[in-house]
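Visitor: generate coordinates for the sequence data below:
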Amino acid sequence: MRAIVQTKYGSADELELREIETPSPAANQVLVRVQAVAINDYDWCMVSGKPLVYRLMFGLFKPKTPIPGMEIAGEVVECGVNVKNFKVGDTVFGDLSECGFGGFAEYVSADENALFLKPSQMKYEDAAAISHAACLALQGLVDVGNLACGEKVLINGAGGGVGAYGLNIAKFYDAHVTAVDAAHKLAMLKQNGFDEALDYQSIDFTRQPAQYDLILDTKTNRGVFRYLKVLAPNGRYVTVGGSVMRLIQLLLLKPWVALFTNKRVSIVALKTNKDLATICEWYLAKKLVPVVELRESLSAVPQAISYFGAGKHKGKLVVRLK
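Guide: This is a model prediction of the structure:
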């Protein structure tokens, strides 16, 4: 099979498209013929080796996993002897980040618990775009953020996948939703239904008079007290990722914020693939709509990762294999 192989940290241009042996599924795994794969922050961090703290997870001096790629959709072509939930011919999708990555390939062996049955009406590129970002948005806004009807919500870094799904979910609650992202994404964000869209390069929302009941942050690029200033009374700040140092600061200050203010700060500990049944229902009802930038063929992965790392993508960036 063909796969995108990584032998060292560095530029995505150094990734190699190689012919390698097709894996065999272990007892609790299925072999999936990959039809589509999404590009994610983890992929960018795994390829670049930055921030350096991530090397504790991916490998100190070189990546432990030779094939990146975590969010896939495809067809089951072989089942391990202990597999109970799938059969050959099933179409599946899911987030492989907790069971070894390997999605930038024509085939991947994946633990059956990392996969979910794909509805026949769901396009492969949409399925690849859903499992990680939609779960982050739902768990961030609802499970952790306790979103209530009619609240004012701000999504920082709204031009990616989490922002698109976050908008859909927030509108279930009749929320007023403000987006923050780069100028070249603002027209898309307004067109998709955000009530307001702010260019982060010209407007620092933490220095504006507006206040929000709930902030969902994908960047975490400011200090905790800056966010607290723009939270309304009883407001909640929830982050799903971003600067490692800012996340550590937030973790250390979280109990003090709860003790001395009526506001709350939280970090989402993602429960992988937990909400996919609900998310599929919303997708089929056209209540949750993926925003996808599509690339064609496995050979497009290195350029797609570079494009993602530069922050140019709008919504989810997905590679459809031919």
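Visitor: from here on, just use CA atoms for contacts and neighbour counts.
Guide: Fine.
Visitor: and for G223, nearest residue in space, chain neighbours not counted?
Guide: R246 (6.5 Å; CA to CA, 6 or more residues apart in numbering).
Visitor: surely the one you found touches N221?
Guide: Yes. Using CA atoms under 8 Å, R246 is in contact with N221, at 6.7 Å.
Visitor: coming back round to it: which residues does the residue nearest to G223 contact?
Guide: With contact set as CA atoms under 8 Å, 6 or more residues apart in numbering, R246 has these partners: T220, N221, R222, G223, V224.
Visitor: do Y42 as well
Guide: Applying CA under 8 Å, 6+ apart to Y42 gives the contacts M70.
Visitor: for it, give its distance to D95.
Guide: Distance, Y42 to D95, by CA to CA, to the nearest Å: 11 Å.
Visitor: who touches both of these two?
Guide: Residues within reach of Y42 and of D95 at once, by CA under 8 Å, 6+ apart, are M70.
Visitor: got the end-to-end distance for stretch 172-191?
Guide: End residues of stretch 172-191 are separated by 18 Å (CA to CA).
Visitor: what does it rub up against?
Guide: Residues outside stretch 172-191 that contact it (CA under 8 Å, 6+ apart): 147-159, 163, 167, 170-171, 194-201, 205, 314.
Visitor: which strands or helices does the longest strand along the chain pack on?
Guide: As assigned by DSSP state E, the longest strand anywhere in the chain is strand 29-39. Packed against strand 29-39 by the contact rule (3 or more CA pairs under 8 Å, 6 or more residues apart in numbering; DSSP states H and E) you find strand 71-79, strand 107-111, helix 124-138, helix 301-309, strand 316-320.
Visitor: before we go on, could you also do this sequence so I can check it against the first one:
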Amino acid sequence: MKAIAQDVYGSADVLRLREVDRPSIGEDQVLVQVRAAGVDPGVWVCMTGRPYGARVVFGLTRPRVAVRGRALAGVVVSTGSGVNGFKPGDEVYGTSVGGTFAEYAAASGRRLALKPSNLSFEQAAAVPISGVTALECVRDGGRVRPGQKVMVVGAAGGVGSFAVQIAKASGARVTGVCGADKVELVRSLGADEVIDYTREEVDRDGACHDVVIDLAGCRPLRLLRRALAPRGTLVVAGGGHDAGGLLGGYTRQLRAPFVSMFTGRHLRGLISKERAEELDELTRLIESGAVTPVIDRTYALADAPDAIRYLAEGHPAGKVVVTVG
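Guide: So this is what the prediction gives:
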């Protein structure tokens, strides 16, 4: 099969479209014919091996998994003997640890769900990582309740565009923080107020937000705390993957609970889980019309290196997706 793969860490220049073996599946896995794959910051981390602490997981000197990509949407080809709930021909979405920038991918049945009926494959591929992260930020990290004031920093990005919509569906009053060129997009997602960070900072309105969800990864915790109401909750999920140091921007996620011990506010770092249960909940929100993926650009499989370059260059408005076949 054709796939985007690499043998060494580096920039997008190390990626090649080449022929690799079609993956075999175990008894708890599903073989999926990939129709589209999401492009996430984690793809950049696996490609570059940065921050360097990530190499403990992905391979010390070279990537353990050659094929890039994590999120997918496609059609079931076959299932292992231990898989229930899927059959050949089912349209599914989810994640794979074996790479998804490829014509086929093997995925655990516990990381897949039936694709929302009202989404294209391209739209569905945008959901499994960014949508799940946003859901867990709002539901688990922020524990958002109706009537609360919620700020989403990085509201126009891949995760932020989902977080704004999920917070609104939870009954919150939402303030989105984004650049000047994305203000109208964030309003269209349902944000009640928008802060253009090129003109004003997140503490513009003082300490009034019950929950602040930071997905941008570049502001110090002390600044974010100034936007929180007393006893408010800060959820830090933006890693700042291209920051320096052993752990890059993920250091903030580790520091947040420690800092919380010395303030009256709750600071939580969130690392997303990839589970079918979250996908099922997102499917309900999507099919109800409460949440719609925002796609900035799509790229053909052969152009996947350009998709990663575009993601790394700046701030896409929503998601970047690679189409396959």
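Visitor: confirm the residue nearest to G223 of the first structure sits in a helix?
Guide: Yes. According to DSSP: H, G, I helix; E, B strand; the rest coil, R246 of the first structure belongs to a helix.
Visitor: any idea how far it lies from H176 of the first structure?
Guide: Following CA to CA, the distance that separates R246 of the first structure from H176 of the first structure is 27 Å.
Visitor: and if you look at K287 of the first structure?
Guide: Distance from K287 of the first structure to H176 of the first structure, by CA to CA: 17 Å.
Visitor: and what of N156 of the first structure?
Guide: N156 of the first structure sits 14 Å away from H176 of the first structure, going by CA to CA.
Visitor: and the two? Which one has more around it.
Guide: N156 (24 against 18; other CA atoms under 10 Å).
Visitor: in terms of helices and strands, where is S81 of the second structure?
Guide: Using DSSP states H and E, S81 of the second structure maps to neither a helix nor a strand.
Visitor: next, count neighbours for it.
Guide: 12.
Visitor: identify the residues contacting P305 of the second structure.
Guide: P305 of the second structure neighbours (CA under 8 Å, 6+ apart): A12, D13, L15.
Visitor: just the buried residues of those residues.
Guide: A12, L15 (16 or more other CA atoms under 10 Å).
Visitor: which element is A3 of the second structure on?
Guide: With DSSP H and E as criterion, A3 of the second structure is part of strand 2-5.
Visitor: what about that strand, how far off from the first structure?
Guide: With mean CA distance after the TM-score superposition for the first structure, strand 2-5 of the second structure departs from the first structure by a mean of 0.4 Å once superposed.
Visitor: next SSE after that strand?
Guide: strand 16-19.
Visitor: other SSEs contacting that following strand?
Guide: Looks like strand 16-19 of the second structure contacts strand 2-5 (3+ CA pairs under 8 Å, 6+ apart).
Visitor: not counting the strand it packs on itself, show me its contacts.
Guide: 15-20, 66-68, 101-103, 301-302, 304.
Visitor: filter those residues to the buried ones?
Guide: L15, R16, L17, A66, V67, R68, F101, A102, E103, L301, A302, A304.
Visitor: of the residues you listed, closest to L267 of the second structure?
Guide: When these are compared for distance to L267 of the second structure (CA to CA), R68 wins out at 32.6 Å.
Visitor: trace that closest one over to the first structure, please.
Guide: In the superposition onto the first structure, R68 of the second structure corresponds to P68 when matched by TM-score structural alignment.
Visitor: over to V194 of the second structure?
Guide: That one, V194 of the second structure, aligns with A197 by TM-score structural alignment.
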